Each structure stands twice: as C-alpha cells, then as structure tokens.
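Participant: have a look; sequence and predicted model below, questions after that.
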Amino acid sequence: MKHFLLYILLLLTLTAHAQTGTIRGTVRAEGKVVPFASIGLKGTTLGTTADEQGNFALGKVPAGSHRLVSSAVGFLPAERTVTVAAGQTQQVNVSLNPSPNALGDVVVSGTLNEVVRSESPVAVELYSPKLFRKNPAVCLFENLTMINGVRPQLNCSVCGTGDIHINGLEGPYTMVLIDGMPLVSSLSTVYGLSGIPSSLIERVEVVKGPASTLYGSEAVGGLINVITKNPAKAPRFSADVLGTSHRDLNLDLGVARKVGSASTLLSTNLYHFDQRRDVNQDGFTDVPTQQRVSVFNKWTWARPEQQVANLAGRYYYEDRFGGQLNWTPEHRGQDSIYGESVYTSRYELLGQYQLPVRGQKLLLSGTFNQHNQNSVYGTTLYRASQRVGFGQLTWAKELSIRHNLLVGATYRTTWYDDNTPATASASLDQPRNQPDLVRLPGAFVQDEWRLTPDATLLMGLRYDYNSRHGSILSPRLNYKWGRPDGSLVWRLGLGNGYRVVNLFTEDHAALTGSRQVVVQGNLRPERSWNANVNFTRFLQTRSGGTVTFDASAFYTYFTNKISPDYDTNSDQIIYRNLDGFAVSRGLTLNTDIAFSRPLKLLLGVTLLDVYRQERLVAGEPLRRVAQLHSPPFSGTWAVSYALEKLRLSLDYTGQVSSPMPLPVVPNDFRPSRSPWFALQNVQVTRKLREGLEVYGGLKNLFNFLPRHPLLRPFDPFDKRTAVDNPQGYSFDTSYNYAPVQGRRLFLGLRYSL
C-alpha cells in the first residue's frame, strides 16, 4: 500500500510538471536591449527580472494562454498574448516603446518612496538627459530653460550669477537636491547646478509647490532633485565634447567599473571660455569668462535583498570674471577699471546606508558640503564660507497592502561666516566676526492610504525647531484618483512651506556694491500655503502614436514675505517683512505628442500672476506690486523628427516670454517691462555607429539681444555723476531678462560604451 501511494504521488508530480512550460525571451526597444526590465504573467504571481542583456526566463508556467506584461523605467508598459504548450519552451521577443511622458517611470521626490509616477499622489515632473540633448548646454543651469514653468534667471548682467525660478517665485524659494539630499545650499544654488556632468545625470525630478513637510526650510516654491546614475548600470565609458563659435569648450567624461562587490562611477566636467566679447559695445563683457572643473565620484555596494549602500563626493572650482574689457587681475578691488571676479571652491559628500535590520526598511542618509567664495564686485570685497551638515533617518513600513507609513527624523546645521554686516560683531569691543550658526532638528510622519484601487490619500506633518525662530509646523494633504493603467489621473494637493532667510547668502544684488543694503526690523520666517490641482491624460491613437496632457492650476499665499525693494530709493535695496501678503497663482500645460511616424512634439505653456499687496506707510491702503522678472506668459517647445534611413535626427527647440516687470530707477529711460522675445535653436544629430554620434546646430536663431542691460556703463564707479547726468543715474547691473548672447554655431561629439 505504501508503494502504491508513492507511485500515485510520483505520477501526479510528473503530470503537473508535464502540464507546465517555460517562456524565454529578450526585451528590446528601438533595436536595443533593455536591461533589468520587469516581466510577469497577468493574474498570477509568476514574474522575473531581465538580466543586463535583456534576457529573461519564466519557468513552471501552466499550459495555456497568458497575458505577458513587460515594463521598464522610461518605457511604456506592454502586454501580449503568449500560448504555452506543456513541457515546451516558448520563445518570445518583447518590444517596448519609449515613454514620451515617463508615466511608468519611478519617482522619489514626491513621497521619499520609490513609486511609479502615475501612482504618486504628488505631481512629479520627470525629465531625462534625452530632453536636454535636444538643445545641449554647458551646465544643468542652462538646461533647465527647456522645462516649462522653470526659469533660470540671471541676476547680474556683469558676472552672470543667477538663480532658478519655479512658477514665478525667486530662486531662494527653490530647493535643489542631489539624490534627494540638500547638498546645494542657498549660497551656491547656481554653483551647485553648474558643473554637473551630463554623463552623471539619470533624471531630473521637479515638484512645483511647497514641499516643506518632507524637505523642511527652503522648499517653499518647489524643488529640483537631480538623480545621479547607478554606477552598476552606467556606461563603462562616456564622453561628450561641445564647442561653439564663441570659442568656448565643454568636456564631460564618465568612467564606470566594477571593483569586487562594489561599482564606481567617476565623472568629470571641464569648461573653458576666455573671450571678452562686447557685441553691444558698452565697454563691458557680454558674457563672463569662466574656467571650471568639477569631479564627481560615486560608489555603490551590492548587498543582500538589494539593501542600499552608496557614497559619493564632488569637488568644484570656478574662476569667473565679468567687467570692462581692459580689466586685469591687478585691478581686482580697485576703483580705476571695473571688474567682478569670483573664485569659488566647494566640496560635497553624501551617502546612504540601509541598516541591516531584518524585516525593516531603515535608511540612514547624510550629507556635508563646504563652500568657499572669494569675490570682488568693483571695490566691494565679499569673502564667505559656508558649511552645511545634514542627517536623516527614515523608517518605511507597509502596514498592509493598502497602507504605507513613513517616519523620519532629521538634523541640519548651517555655519556661515563672511565679511559683511551679516556676521559682524555687535560689540565695538569685539571686532572679530560672529559666524552665524543655525541648528534645525526636525521630525516628520507621512501616512499613505490606498482607499480604493483608484484612490489614494496622503497625509503628512513635519515639526522643526529652528535655533533662531523656535517651533515650526508644516502639514500637507494630497489626494489622487486615477485609472489603474495611469491613462487618467487627478491630483489635489494642499501644503504649507516655510523659509528662514539669510539675505547675504542668496541675493547677489546685495553684494554688488552698486546699492546700499538696508534691513528694516527683525526679519521673521516666511510662510506659504498652497493649493494645486493636477490633471494627466494619456491617449494612444489608432495609428500607434501617443498623446499626453498634463495640466495644473495652483494658488500660493505668502505671509511675512521678504522681497527686495528697488523702487523706494534708487541707491538702496530695502529688505523687510511684507506688511500685507503676496500671491503666486497660475496655470501650466504640458503636451507630449509622439506620432506613429518619427515626429515628436513637446509643448509647454505657463500663465502666471505673481504679485504682492503691501502697505509702505502705516495707515495707507494696500497697493498691488507685480513680481519682478516674472512673465505673465511663457512657453517652451521641442520638435523632433528622425530620418532613420539616414541615421539623422532634427530638433527645433525654444522658449518664449511675454513682457515682464524689470527693476528700473526713477526717470529711467529704459522700459519698465521687457519686450516679447523668443530664444530659438536648431540641431542636427548624425549617428555614426552604435554609441557614437556627432551633433551641431545654431543657438539663438534670430540673434535676440536685450538692450541696455547696464546703466551708465561708462561710469561704473559713479565718479562723473555730476557730468551729463541730469537724472542722477548711478551704475546698476540688475536690469536683466535674457542672456546677452547672440547667434552662435555649436558642434559636439558624443560617445558611450
């Protein structure tokens, strides 16, 4: 009897085995293999991940017809029917199409958890280096001009420093992160974005609206998160060299390799430009000269259960000059020939380590950066040093299939010292500086509920204790409703942001020496409340093309807002907490169209109304003042056409801006608003062989140049104010709305192994 039972059991096992088969295949997209794609059978628990060559195998698949589902970051999910015969292997070739809007991509900026973008309750815009290659630039700061609603703004017409505006808000309201960590401090937003090699960037995530619940101070208007490449998946070697007819040269190099259980990526950016161009003939350089070097090294270690362990470092140095054409370093700080000379050096360290606690996801993150700046603006010397340390411990727990909890504790310290009144001693008996030290411990909790298969609710609350201003609470609420396939998504967000201000570290105009800085009263932290609605619609046409609409409406209300006042006194910049309120509201629309033929369109439009209602004199009614450098209408576009047989691709890109308010002085002969203008570019790319391509084109196609960016450039030290100066003008550099760079040819070579 015992042998009979064993026989029956063996027969059943063999019968079950005979009723299953195997699916093998390769995942490709546009002829190239797609590594690490996810493969699964719909309605079952069977699934696997493709290897580095895109190959996969699914075993013990029940005989019959199945729906094979494939997905990968940067591509649209694909489904196909596969019939499996008992005891046989079915060979399948899977083809994926690139996602024009990256609905299927993974994002982290909205919730600090890796989620598919269409599933994120927070609207996150995602941009890959492919977009930036349509109009190549020498740094990420310039690349961001291609993102709708994001405006890199030059604040000085001489030295070329600037900041990033999101939805019309000034640069200090934008937080810039690298791999989710606040490496880029307020002293160095531009310097942090300059010199990030293109070979290093995996993607750029943009969140518009307050994000202080997760990221704390500075994340008032929005955030930009630069995600770097995983060394284990990066090309073994990459190079990109770019030059223009203005005789500037940019070089990006990247090398990746495996060292035991670790993988490393070394990336370098070199930029050189030493031409003193003066097309508008005002005696000043149109574009500052620059010599820049940036070196980035990232390490990752393979650990059990894909636990995170990485460490990275970056060093950055820049020598930048703008001023009169006959200036030499011997004139630095003197009042004979005007020049603005900036020496910048900084280093950054960042790392993440998942604690080896079984069954728990505890992630420890830390960063440290030091920024040293030695600048001269005419005769004004500015020497500053800033050190920022940041630590964060998060615990992510899936309480149920519908309930995720995230808890975190953070600590941030900012040490700052300079030679301005910002750190001067209040005591005459103690002439030494008193460096500014701000400690910012905090804790946050985020609770995410999957209410139904279509609806998700996200609630968050953060508590920070600022050593200068005390306790600060930042709540937020987000709701998402959408179809499971991501083709239709509605999002509603309510959030709060705050910012602690250090004027002298973030406003270049306060340092130029052309105006006196006046700070009225004890400045209080700024607060903002934001409401936004986001709608995303994805359509697939009968001809095989795709159309994506992404629209948002937003409203942000500010209290205690601090804005520089250029109007009350033409010789001063006055800072004070606003006696009133400020508003930023508007609409954004992004449209991505990929035709079945090799034609793709990316169009973006932003409508803005940014203003403040303020009371300058007690007892007077509030008056409305428009935000400077904030165009009511702006747009971006990218039109791409591929000639596959010739291995050519054509790109036509650009940006357009409506008239925007500009800082003018009393009786200024220059318009108080800029004209309509568009900066347009064309590019041709020729693929020579796999991994090697040459590209070239024309920037600023119609040679647009702003007029009169400098006031009285012939008298930069105001030594002749009594001569031929009936209006009492003084030298000023703040009137700027577009780069003073005319039409120029560019040519580049890109290689990836």
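Facilitator: That came through, no problem.
Participant: from here on, contacts and neighbour counts on C-alpha atoms
Facilitator: Fine.
Participant: quick check, residue 524 in contact with residue 576.
Facilitator: No - using C-alpha atoms under 8 Å, residue 524 is not in contact with residue 576; the gap is 9.0 Å.
Participant: can you report how many residues lie near residue 191?
Facilitator: Residue 191 has 23 neighbours, counted by other C-alpha atoms under 10 Å.
Participant: figure out the helix or strand that it lives in.
Facilitator: Here residue 191 sits within helix 189-193, counting by DSSP states H and E.
Participant: what's the following helix or strand past that helix packed up against?
Facilitator: Following helix 189-193 in sequence order, the next helix or strand is strand 201-208 (DSSP H and E). Applying 3 or more C-alpha pairs under 8 Å, 6 or more residues apart in numbering; DSSP states H and E, we find strand 201-208 packed against strand 125-127, helix 129-132, strand 222-228.
Participant: so where do the helices sit in this protein?
Facilitator: 2-18, 129-132, 140-143, 189-193, 212-215 (DSSP state H).
Participant: still on that earlier bit, out of the helices and strands packed on strand 201-208, deepest packed?
Facilitator: strand 222-228 (a mean of 23; mean count of other C-alpha atoms under 10 Å).
Participant: centroid-nearest residue for the chain?
Facilitator: The chain has residue 224 as the residue nearest its centroid, 3.1 Å off, counting by C-alpha atoms, centre = their mean.
Participant: wait, doesn't it sit right on residue 175?
Facilitator: Yes - counting by C-alpha under 8 Å, residue 175 is a contact partner of residue 224 at 6.3 Å.
Participant: and the contacts of stretch 522-537?
Facilitator: 123, 209-210, 220, 469, 487-501, 548-562, 576-577 (C-alpha atoms under 8 Å, 6 or more residues apart in numbering).
Participant: buried only: go through those residues for me.
Facilitator: 123, 209-210, 220, 488-501, 548-562, 576-577 (16 or more other C-alpha atoms under 10 Å).
Participant: find the nearest non-adjacent residue to residue 490, please.
Facilitator: Computed as C-alpha to C-alpha, 6 or more residues apart in numbering, the closest residue to residue 490 that is not its neighbour in sequence is residue 535, at 4.8 Å.
Participant: that neighbour: neighbouring residues, count only.
Facilitator: There are 19 residues near residue 535, going by other C-alpha under 10 Å.
Participant: can you give me the strands in the stretch 651-753 of the chain?
Facilitator: 677-689, 692-699, 744-752 (DSSP state E, counting those that start in this stretch).
Participant: between those strands, which one is nearest to residue 398?
Facilitator: Nearest of the strands of the stretch 651-753 of the chain to residue 398, taken as C-alpha to C-alpha: strand 744-752 at 39.5 Å.
Participant: quick one: that closest one to chain centroid distance?
Facilitator: With C-alpha atoms, centre = their mean, to the nearest Å as the basis, strand 744-752 stands 23 Å off its chain's centre.
Participant: this is the comparison structure:
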Amino acid sequence: MRKGTFFYSQNFKKYMIQKIFTTILMIGISTSAMSQLMIRGVVKDKQSSETLPGAAVILQPSGQNAITDINGHFEIQYNEPMPVTIITSFIGYQTDTLKISDLPDQALTIKLSKSVDLKQVDIKSRRESTSISTISTINTTTITQQELLKAACCNLSESFETNPTVDVSFSDAVTGAKQIHMLGLDGIYTQIQTENLPLIYGLSSAYGLGFTPGPWIESIQINKGIGSVINGFESITGQLNIELKKPQSAERFFINGYGNNEGRMELNLQTAHNFKHHISTELLAHGSMNNLKMDDDGDGFLNQPLAKQINLYNAWHVAVPGKLEAQLKIHALYDNRIGGQKDFDYDRDYGKPTFYGVGIENKLFEVSTKTGTINPGKPYKSIALLTSSRLHQMDNYYGLKTYKGDQRSFYANTIYQTIIHDTRQYVRSGLSFRYNHYSEKSNDSAFYTNEIIPGAYTEYSYNDSKSVSFVAGLRADHHNKFGWMITPRIHFKYNFNQLTSIRLSTGTGWRTAHVYAENTSVFASSRQVIIADNLKPERAWNSGVNFTKKFQLFGHDAALNADYYYTTFMNQVIVDMEDIHKIQFYNLDGRSYSHYVQAELNIEPVQNLLLRMSYKYNQVKTTVSDKLVDKALTPKDKALFNVEYSIHDKSWSFDATAKYTGLSRIPGGGVNDNGYVIPSYSKKFMTLNAQVTKNFKKFSVYAGCENITNYTQKNPIIAAGEPFSDNFDASLIWGPLTGRMFYGGFRFTIK
C-alpha cells in the first residue's frame, strides 16, 4: 500500500461506516437548504433610495443576523418572542435601530443616513461591485453584475477580467478552449457550480467556461480554500458559485448585442413574467457566431476558431406561502467550432494529411430542480432537495485524431437544517447521490467509466453574532471503484470588530480524473499519449489564513484583504510533458504542493474614482519523473491594477485594467529539436484593457479595447508549417494568442 492513499481495512471500513451514518441519521437526513426566513426587508440609502448590498442586519436579543444581497435585500430566520430590535449598520452610514412588536406581514424598508466623522467631513459610500465579506465564516468574495459590466463579459470565462483571484488562460492555440487557475493550481481542483448545483465537470471541463453567457449572470461567489461539505467533496482550492438571474426578480425584458473587429457577434435576450398565485418564469436566449478567418501572426493557423452557439435556458419558480418553494430549470446548448489552418476545407481535407483542421461539437441538455419546505412555526427548521440531470455529447477531430464523448449524469442532494438549543448553533446534514457514465472513443481506443457515489454528511456551525464563528463538517462518500472516502473540513473566524476579521481553514478534498475530457490539449499535438493503469483518485489537504480589514481612507470606503494558502497532495494524477514527444499520465510518486500568497487593496482616493491593486506569488512544485520541479506553465507571480471612474450622475463610466504576468517554466524546454527551439521559460508580459460606457435611462452603449499593448506569444505553435509531423505541438501556451481587439455593444432594459 503506497503512502498517502486513503483506503482502509474491511473491519475499519465497517466501523467508520457505522459511526458516521449513526451520527448523521441522529441529526437528520437531507442537504443544502433554500432559505426559509420570516423577517424580510431591503436596506436603502435614505437620500438617494439606492439599495445597499453588504449591510449587516442583526436581531436582538437573539443575535440572528444576515448580510444584504446585491440588491440590498435580507431575510432572517426568527424564533424568539416579540418584541424584537433590528439593528442595521453599513460602513459610512449611521447605525439604525428599529423595534417591532408584531411580526411584519410584508417586507420592511430600512433607510440609512450617511454618517459624519469628528472633523465634520462627509463620509461617502458606494455600492460595491465586488464585496469581500467580514461576516461569512468562509472566505468569500462576491462579484456583482455591476462588476461584470466593467468589461466585455461575453461568457463565464471572461467574467474574471477585473478579479485578482481567478486567472483564465487558453488551453492550446487551436481550439479556443480556456481554463481557470485558482490558488496556483489548475481549475479542475476548483468546484464550479451554478446555484449550488454542479456546472463544469466531466466533458464540460474543457469548453464549459464558454457555456454560460455573461448577461445571464447575476453574481459570482468566490470561496477560497476548501468549501462546505454540503456542496460535495471536490473543492480543493476553492468554489465558484454562479447565481443566474431569478424568475421572480429579473427584468421584464433585456437585450444585449456585442461585436468585435475579429468577427465575433453575440445577441442575448431575456424575458420574465410574474403570474398570479406566486408563479414566475424567465427565458434566457443566447446566439453567437464568428465567421471571419484571421491569421495575424502569419503562421497559417486561425487566431480563433470559427464558431456558432445556440444556448437556451428556461426557469420557473413556484411559492406556496408558508409551506413550499420550488424551482425548475431547463438548459439546452449547441456549440460548434472549426479551427486549424486557414486553408482547411472540411469536404476536401477531413481525414487527409493535407491541411490541418480542428472541429469541436458539443450538445448538452440539462434539467435541474430545487424544492424546499417552509415551517412558519419553526422557521429555523428546513428541508430541501436539489437535483440535476445532464446529457452531454461531444464529437471532435484534431487533424487525423478523433475524439467522441458521451456523458450521462444525475446528481441529488438533500439538506436538513435545525438548531441546537438556540440560533447560535445550527446543524445541517443530509444525503447525496451522484451517477456519472462516460463513454469515450479516440481513434481505435475506447474507454467506458461508470461512477456511482452515494454520500452522507453533517455540518455544525456556531456564531455568537459578536466575534467568534466556526463551521466543522464531515462527509463520507462511497465510490463504486475506490471505496469509502472521508472528507473533514473546519473553518474558523474571529472578528476584532465589525470591520476587521481573521479566518483559518483546513480540510481535505478529492476527485477522480478524466484524462481526455480534462486535457483536450493532448490532441493538439503529435505527442504520444501514455496513460498508466489504475489511476487513483486525486486527494489533497488545503489549509489557509485570511485577514480582511475595511476602513475609511480619504473620506471613502477602503478594504485590505490578504491570503495565504497551502495545498499538499496525497495523490495526484501527474501530467508529464517533459519529453517533447510524449505526454504521460500517472499517479504521484513524491511530493506535490502549492504555496499561495495574495494581497489586495481597494480604495477610493476621490469620489467616484475606484482603484483596485493586487499582487500574488505562487510557489507550485510537483514531482515529475522522480524530480521535484516547478509546475509547468504556472506563472511565479501576477499583479493587477484596476481603475474605475464614473461621473456624478453615472451617465458615463470608464474602466481600465492592467495585468502583469511573471515567468513560468515550459516543460521540456531548453532543447533544439529538428531546428525547433523550445525555451526553458516564458517571458514576462503586461496587458491592458479599457472600456467606456454611456448610460441612458433604459439603454446603454459601450466600447472598448482588449490587449491594448498588443502583446502576443511568439510562435505559439511549434512546427506550424508541418502539422502532421512528429514535431507539431500547439499545447505549450503561456501568453495571449490574439493582439489588440476592439469591441462595442449595447444593452436595453425594461424593468
């Protein structure tokens, strides 16, 4: 038995199973609950009536609390006798105290007045487009729709342009596929969900970032480090939860158009309607295309593949007051891309060693549901059921190589929530079930995988509503091939005051690797693919510390955020590209770890001028071919500087983002192979994006430029003139692939 694996003897398995399930079943059965809250309201600026997201609302004497969402709304469970005092506070505003003697039968409206400091200087406050919580026990940053509008956010992969935590880069130089990096590691170690349901996994790992249009997104929650056991076992470096627009609160009508000088055109349409009897629905539609062949660097290959996408989403929300809330969502997508050499013609060249072509076709259909019970007599108790069913088919070709994939998945999660003695102590527990069937074919090889993973979990949370809170969770999952896997996680937060907090977290996560689906770049080269037998689950331990401080600077809001996270793998599927003619996949035999440090400062030196500055350093090493080396294609450091300015009435806004990317090691570098030189390290580079937006009452137009510095990676494709030779490789990507790009668009809204 190798050191670091997580398997047990039969006797110990039985003992652990009995103990875990006994504990969980004593607490309750279910998972990740929908909010069943009794006191609802909205917090607004008293003078402008603008809603205030991030305001703290506390009930006394119980200490129950909530933070207002991006629309300024809050909901708090209530189970104490009347009267109750509601204390509302927000940085830059006077604290409001409201005493109520009877339970309100409608939502409250709380208006706050701006505060004045001892020198009688006006303290200005603003609606944060990106908020860093000092209340949540888990280290959470929320990106609002306001932040997404600061750049050409055409899809999820382009939603992090102004965020320093999540990095996005191209996977290769021919398919247009993108990947994220978080805490210095690949995106496969980040759990990506939409409204707490699985979003990107399996076949969608390579191209799924392009399957969620930006205008559909209401907000994105970024949880750094290990997440909650309620949402599953996969999270190792963090969780991304995408909140889409809701049927009950979405605009009645919205249309967005976009185009750029490289031939990309997009149209997004949204319509929503609230029926009587607490029923609402919305329809989101997206269409995009790119029919312009461009080859800026003259290597004969397209900058980006020609593409077409049709994407439809329909959601329904039903509420039975005092009893039930339910959601039904249906998602259908067709995505087709054709890339490769500019002169490739499918009818003439497919399957022949003439011109190199790439074809990517994705068909996806998904149905998901959420159902939650409401107990007015005991509002602290709730039960919810979340389900998701997915069918995904992929049909690809890369030169003479082919790949076909078929995925059929089902996910279910139940959540039971209750308190222990009082509302300072909550327990959430439940059962989950996952089924994944994968059928993959590549040329003359075929792979079939069936995963059946039932699981159970319990999570205890404590919050004294003053300074201390912590969350401790444990889950047990049984994989039909690898047996029982135990996942413990702990989060702790201490508030020095309302605006200053420190967090500690530690725990494990695990996942199973899907080599071809998660590494499509293996097809974009002539490398021989070697996959070891009996690849084991990837498992890692992640620990971290976070410090958050909000304060006043220059009479305006400011925030400082600092992180350190350490990830060490007990097992990892190594992607070994050190031999330039091979790519090997095998289990870790040695050490693999990541040290991640990041500091971020947000300030407003003058009114309406917002600055964001960040720097992060990665030390990521892994054992490859018995040597501990820097992880390939992972920059040592990165920096971001974002400027946002809007005139007083917000009719005009200006945004600019500069990014610095440091050196990264190129696998197999430092060689000259048949005249093709592969350097040992990448180059340092900077990029600059800018956008200007003109806002009218219901209409806005915007224009911008990406990669103003026009920096691109030189010769990203090795042996581009010989795509069918043994030297061809389009997978060693570390920099931008396209140069300066201009774009423009419009948005029209009827609320």
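Facilitator: Received the coordinates, thanks. In this text the structure is predicted, and so the values were computed from the model without any measurement.
Participant: list the contacts of the residue nearest to the centre of structure 1.
Facilitator: Contacts of residue 224 of structure 1 (C-alpha under 8 Å, 6+ apart): 174, 175, 176, 177, 204, 205, 206, 207.
Participant: residue 318 of structure 1 pairs with which position in structure 2?
Facilitator: Using TM-score structural alignment, the partner of residue 318 of structure 1 in structure 2 is residue 335.
Participant: also residue 164 of structure 1?
Facilitator: Counting by TM-score structural alignment, residue 164 of structure 1 corresponds to residue 180 in structure 2.
Participant: so which of the helices of structure 1 is the most packed in?
Facilitator: Comparing those by mean neighbour count (mean count of other C-alpha under 10 Å), helix 212-215 ranks first with a mean of 26.
Participant: other SSEs contacting that helix?
Facilitator: strand 455-466, strand 470-482, strand 488-499.
Participant: which one of these lies nearest to residue 651 of structure 1?
Facilitator: Residue 651 of structure 1 sits nearest to strand 488-499 of all those, at 29.2 Å, using C-alpha to C-alpha.
Participant: corresponding residues in structure 2 for that closest one?
Facilitator: Mapped onto structure 2 using TM-score structural alignment, strand 488-499 of structure 1 spans residues 500-511.
Participant: with structure 1 superposed, average distance for the matching stretch?
Facilitator: Average distance, stretch 500-511 of structure 2 versus aligned residues of structure 1 after superposition (mean C-alpha distance after the TM-score superposition for structure 1): 0.7 Å.
Participant: just how off-centre is that stretch within its chain?
Facilitator: That offset, for stretch 500-511 of structure 2, works out to 17 Å (C-alpha atoms, centre = their mean).
Participant: tell me the counterpart of residue 425 of structure 2 in structure 1.
Facilitator: Per TM-score structural alignment, residue 425 of structure 2 is aligned with residue 403.
Participant: picking that back up, mind giving me TSV with the helices of structure 1 and columns for distance to residue 77 of structure 1?
Facilitator: Converted to TSV, the helices of structure 1 look like this (distance: least, C-alpha to C-alpha, whole Å):
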stretch	distance to residue 77 of structure 1
helix 2-18	31
helix 129-132	19
helix 140-143	28
helix 189-193	33
helix 212-215	30
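Participant: nearest to residue 413 of structure 1, out of the ones you listed?
Facilitator: Closest approach to residue 413 of structure 1 among the helices of structure 1 (C-alpha to C-alpha): helix 212-215, 14.0 Å.
Participant: average offset between the closest one and structure 2?
Facilitator: Mean for helix 212-215 of structure 1 is 4.3 Å (mean C-alpha distance after the TM-score superposition for structure 1).
Participant: rewinding a little: who's in contact with the match of strand 488-499 of structure 1?
Facilitator: Residues from elsewhere that reach stretch 500-511 of structure 2 (C-alpha under 8 Å, 6+ apart): 134, 137-139, 225-226, 233-236, 487-495, 537-550.
Participant: now with 6 Å, please.
Facilitator: Applying C-alpha atoms under 6 Å, 6 or more residues apart in numbering, the contact partners of stretch 500-511 of structure 2 are 134, 233-236, 487-495, 537-549.
Participant: kindly report the same for stretch 306-315 of structure 1.
Facilitator: Under the contact criterion C-alpha under 6 Å, 6+ apart, stretch 306-315 of structure 1 has outside partners 294-301, 346-354.
Participant: for ChimeraX, what selects the buried ones among these?
Facilitator: Buried residues within these, by 16+ other C-alpha under 10 Å, are selected in ChimeraX with:
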select :294,295,296,297,298,299,300,301,346,347,348,349,350,351,352,353,354
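Participant: in strands, which of the contacts of stretch 306-315 of structure 1 appear?
Facilitator: 294-301, 346-354 (DSSP state E).
Participant: show me how far the strand of greatest length in structure 1 is from its chain's centre.
Facilitator: Using DSSP E to define each element, structure 1 has its longest strand at strand 380-400. For strand 380-400 of structure 1, the distance from its own C-alpha centre to the chain's C-alpha centre is 17 Å (C-alpha atoms, centre = their mean).
Participant: so for it, what gets flagged as buried?
Facilitator: So, applying 16+ other C-alpha under 10 Å, buried residues of strand 380-400 of structure 1: 380-397.
Participant: again, but for stretch 628-639 of structure 2
Facilitator: 629, 630, 631, 632, 633, 634, 635, 636, 637, 638, 639.
Participant: which members of the residues you listed occur in strands, if any?
Facilitator: 629, 630, 637, 638, 639.
Participant: next, the distance between the ends of stretch 713-731 of structure 2.
Facilitator: With C-alpha to C-alpha, to the nearest Å as the measure, stretch 713-731 of structure 2 spans 12 Å from end to end.
Participant: and residue 213 of structure 2, what pairs with it in structure 1?
Facilitator: Using TM-score structural alignment as the criterion, residue 213 of structure 2 maps onto residue 197 of structure 1.
Participant: hang on, isn't its match packed against residue 269?
Facilitator: Yes - judged on C-alpha atoms under 6 Å, residue 197 of structure 1 makes contact with residue 269 at a distance of 5.3 Å.
Participant: give me the common contacts of those two.
Facilitator: residue 252.
Participant: what's near enough to touch the aligned residue in structure 1 for residue 408 of structure 2?
Facilitator: When structure 1 is aligned by TM-score structural alignment, residue 408 of structure 2 is paired with residue 387. By C-alpha under 6 Å, 6+ apart, the residues touching residue 387 of structure 1 are 369, 370, 414, 415.
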